[in-house]
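Trainee: Let me see the structure of the following:
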Amino acid sequence: MRSPRRPWRRRVLDRLVGLADLLVPAGRAVVVHSSPDLDDSTVALLRGAPPGIDVIVLAEDLSGAQRRADALVLRPRLLGRRSRRGLLAYLRSPVAVTTHGVFGARRRPRGKQVVGLWHGEFGKRIGTFVGERPRHFDWVPVSSQLARQVRSAEFALDPARIHVVGSPRQALLEDPDAVRRRLGLTGPQVVVAPTYRVSVQGMARADGDVARVAQEEPWTWPETAALLEEHGATIWLRPHPAADQQVGAGERVRLARNRDLEELGVTFYELLGAADCLVTDYSSIWVDHLVRDVPVLGFCPDLEVYRRTRGLALEPYEEWFPGPVVGRGEDLVAELARVLAGHDDHAARRRATRALLVDAAGTEPVARTWDAVRERVGRRPAAAPPASRGGSAPS
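Mentor: Just a heads-up that it's a prediction; the model follows:
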């Protein structure tokens, strides 16, 4: 189902902000904006911010963003995106770092730049493939040459603007032992992370078969609880942030919503990095999770319907997915039992998929992204005309 057009008031506001951007000269402070506020890429960037860069975070929900920052021991300069100070910060920023666009996703004037940190690679069809308008970004990080080609088509972007350096959020996957110690985790940890079927945030849409998915919730079954108890394992159930999902949790099952994890002082990607097994469906997180060489199970009760209603970026999906794809809860429990017993039946397939989709593992994506931001801050016309500088963006 095609997502509805944005309300006319928002389109008018974005256009007015674009006109104001023509008039206001750039300063020095970089703005960072994500949806949802302080997403995992933003957290990774803030933790790895180099000295000498002035960063302002623009938030949709200022009080909620402040609570999240406090929980994660971050001290960013936070402004409401729609406030006067937030709007002025955006207009004066030489670089806006954003997941979706701050006031639209168009080319900025006066040499100002946009770094685009989209929140995932592959999975669902997005962008021009589902009838959305092209998005403009001046510099975009991705994890593979294949992702570079697909992202170019998704947003109608010049591929020269897209760079295979990895995604900043992947940096949060890199220290699982520290996360396990911090949370006091023992035994195998399983993350279950289905994508939304009905979105209530951002672009409202409905995909897949909600009723069919609701029939299959094996993490609530007694036999699943017995399996987890046998192996001393824990399931972390992660409802998609864009969905208003009511989820059931059985024994040895913990919820991993943002507010649950903030109470523990960790982000979702930090928890994901500590997982011994990931269970998901069409979410793009499995591509990032290939950085961690552990089993991935596909649980897709509505695969055929999802294909028809939303469409998938990688087909045939069952061949691209780095593990078995099952549609019945009984089959998922059987596959999970194999994993918890120490079997890794699909390791060769997972590593072959990783070789195709994660070229950039270990390339310090946070540092590379800040390098790109720094270069663009230095390019602003008031400081140095582009013709007087050499070099190019990191690639």
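Trainee: CA only for contacts and neighbour counts going forward, please
Mentor: Fine.
Trainee: Spatially nearest residue to R68, not counting backbone neighbours?
Mentor: E262 (6.5 Å; Cα to Cα, 6 or more residues apart in numbering).
Trainee: Count the neighbours of the one you found for me.
Mentor: Residues near E262, counting by other Cα atoms under 10 Å, number 18.
Trainee: Next up, the contacts around it.
Mentor: R68, A71, L72 (Cα atoms under 8 Å, 6 or more residues apart in numbering).
Trainee: how about the residue nearest the centre of the chain, what does it touch?
Mentor: By Cα atoms, centre = their mean, the chain has its centre lying nearest to H119, at 2.9 Å. By Cα under 8 Å, 6+ apart, H119 lies in contact with S41, T99.
Trainee: hang on, it in a helix?
Mentor: No: counting by DSSP: H, G, I helix; E, B strand; the rest coil, one finds H119 to be coil, located in no helix.
Trainee: Could you report the separation of it from A178?
Mentor: 24 Å (Cα to Cα, to the nearest Å).
Trainee: for G202, same thing?
Mentor: Taken as Cα to Cα, the span from G202 to A178 is 33 Å.
Trainee: repeat for A352
Mentor: 28 Å.
Trainee: Also F103?
Mentor: 38 Å.
Trainee: Between these two, which has more neighbouring residues?
Mentor: When neighbours are counted by other Cα under 10 Å, F103 comes out ahead of the other of F103 and A178, with 18 against 12.
Trainee: ok, the more buried one touching L19?
Mentor: No: applying Cα atoms under 8 Å as the test, F103 and L19 come out as separate, 11.3 Å apart.
Trainee: Next, the structure of the following sequence, for comparison with the previous one:
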Amino acid sequence: MLSIKKCNNLILKYLIKTLRPFIVPKNNFIVYHSFPDFSDNCFTFFCYVLDNHKEYKNIWLISKRDKEKYSKLLANYTTSSNYLIVEKKSFSGVYYFCKSKYVFFTHGLFNEVNLSKKQININLWHGMPLKNIGHLDNNSRVPKSDFVIATSALFQNIMSKAFLIKNENVLITGQPRNDLILTNKYSLLDLVQKKSTDFDKTVLWMPTYRKSVIGDVRKDGNLEEMNDFFEEKYLIKLNEFFLSTKSICFIKLHPMDYLDVNDFKTYTNLVFLNNASFEEKGISLYSVLQNTDLLLTDFSSIYIDYLLLNKPIGFLISDFDQYSNSRGFVFEDPKEFMPGEIITHKKELIPFLQNLLFANQDNFEEERAKTRDIFHEPKNKFSERVFNTIFK
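Mentor: As a prediction, this is how the structure comes out:
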């Protein structure tokens, strides 16, 4: 017996195939979709089009019905009201999908349906990969697209293989979300209503998931070793360090992670965040990055974006071998492209923080700049480049 989800997908597929022959896509209609809703490359590009190209009709297809949830976010990033918000799995959603000449997405949109020659599908994705993605990860659920974007020739080749798309159809434009990195409009401190004068340093810690419960449900790496960093006794010690140094650390959990902010106690100088933390304030993650002093991460693509700022990065990778053997990487030796301190055990973290943040022992500035230039050919105006390339 078919599940409700599969039944709904079959109905949508039938509806799209039925309507398509009778609907001519309009050249000035653009449809957008992302996971989570109103996020990542799609959201920034959407705002760029709204503010700079008023001749287009913009339709955002949401997965969830709560339209009001995103009103604050939209008000913070665009002054335009030239858009519609429509539920994806509805007749209106299918209608506008078929009616739009241009389709932009981060994780695919109606993947069960073949591409239409009447439309142009642009996969903005959600980061340049360090870990294997798409067909490089033997994933059969890869979204179909006419174009994919990349940040450099190196990633152009990788994205071509990951999505089985011609090299020339991978556009070296940079990622729209990185337009926000180059601004300092907001800070992580805005999420907790504190002033920058309250702290000397702000650290952002963004681990990728080892066990996911949403989307591509899977386990990668060594869950136990990574969770060792989140042991309560250690978090208390880490909080004491940040308190004693008049600093604060924000730990942003991956939206697909099985861990949740409610799994952790409340600390004074250690703050756990999820997507809802940003949604409540109407703030995009990428617009707070410039107002941080250090990024802690592991195999997340966030560090590749963070290189544009040439600020210090610490890599917490206690399970490198296990992750390499399970998920795997797009590079033979990814550590060659990780310009920062490699931290393999929690006992190394506080000394690293002490030396870097308060003794100014940054030994990777030149290496970061070199890696940045390999990873990023365009270094600004990313949304504009996407627009000018697609709508030329």
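Trainee: Need the TM-score from the superposition.
Mentor: Once superposed, the chains reach a TM-score of 0.86 (TM-score structural alignment, normalised by the length of structure 2), with 367 aligned residues with a Cα RMSD of 2.4 Å.
Trainee: follow-up on the earlier one: how much space is there between the counterpart of the residue nearest to the centre of structure 1 in structure 2 and D298 of structure 2?
Mentor: Taking TM-score structural alignment, the alignment pairs H119 of structure 1 with H126 from structure 2. Shown here: H126 of structure 2 relative to D298 of structure 2, a distance of 16 Å by Cα to Cα.
Trainee: in the stretch 201-350 of structure 2, which spans are strands?
Mentor: Here the stretch 201-350 of structure 2 has its strands, by DSSP state E, counting those that start in this stretch, at 201-206, 247-252, 270-273, 294-297, 313-316, 341-343.
Trainee: Can you say which of those strands is nearest to E224 of structure 2?
Mentor: Closest to E224 of structure 2 of those, according to Cα to Cα: strand 313-316, at 13.8 Å.
Trainee: what range in structure 1 does that closest one sit on?
Mentor: Using TM-score structural alignment, strand 313-316 of structure 2 pairs with 296-299 in structure 1.
Trainee: Need the contact partners of the matching stretch.
Mentor: By Cα under 8 Å, 6+ apart, stretch 296-299 of structure 1 touches 277-281, 286, 321-329, 332, 335-336, 350.
Trainee: next one: stretch 337-354 of structure 2
Mentor: With Cα under 8 Å, 6+ apart, stretch 337-354 of structure 2 has contacts from 228-229, 238, 241, 312-319, 364, 367-368, 371.
Trainee: Between the two ends of it, how far is it?
Mentor: End-to-end distance for stretch 337-354 of structure 2: 24 Å, by Cα to Cα.
Trainee: follow-up on the earlier one: can you tell me which of the contacts of E262 of structure 1 is closest to A49 of structure 1?
Mentor: In terms of Cα to Cα, no member of those lies closer to A49 of structure 1 than L72, at 15.3 Å.
Trainee: Tell me if I'm right that the closest one and E263 touch.
Mentor: No: taking contacts as Cα under 8 Å, L72 of structure 1 lies outside contact range of E263: 9.0 Å.
Trainee: Can you pick out the residue with more neighbours from the two?
Mentor: Neighbour tally, L72 of structure 1 and E263, criterion other Cα under 10 Å: the higher count belongs to L72, 17 against 11.
Trainee: which residues touch the nearest residue to that one once chain neighbours are set aside?
Mentor: Spatial nearest neighbour of L72 of structure 1, chain neighbours left out: G265 (5.2 Å); criterion: Cα to Cα, 6+ apart. Applying Cα under 8 Å, 6+ apart to G265 of structure 1 gives the contacts A71, L72, V73.
Trainee: Please identify the residue in structure 2 that aligns with G265 of structure 1.
Mentor: Mapped onto structure 2 by TM-score structural alignment, G265 of structure 1 lines up with G282.
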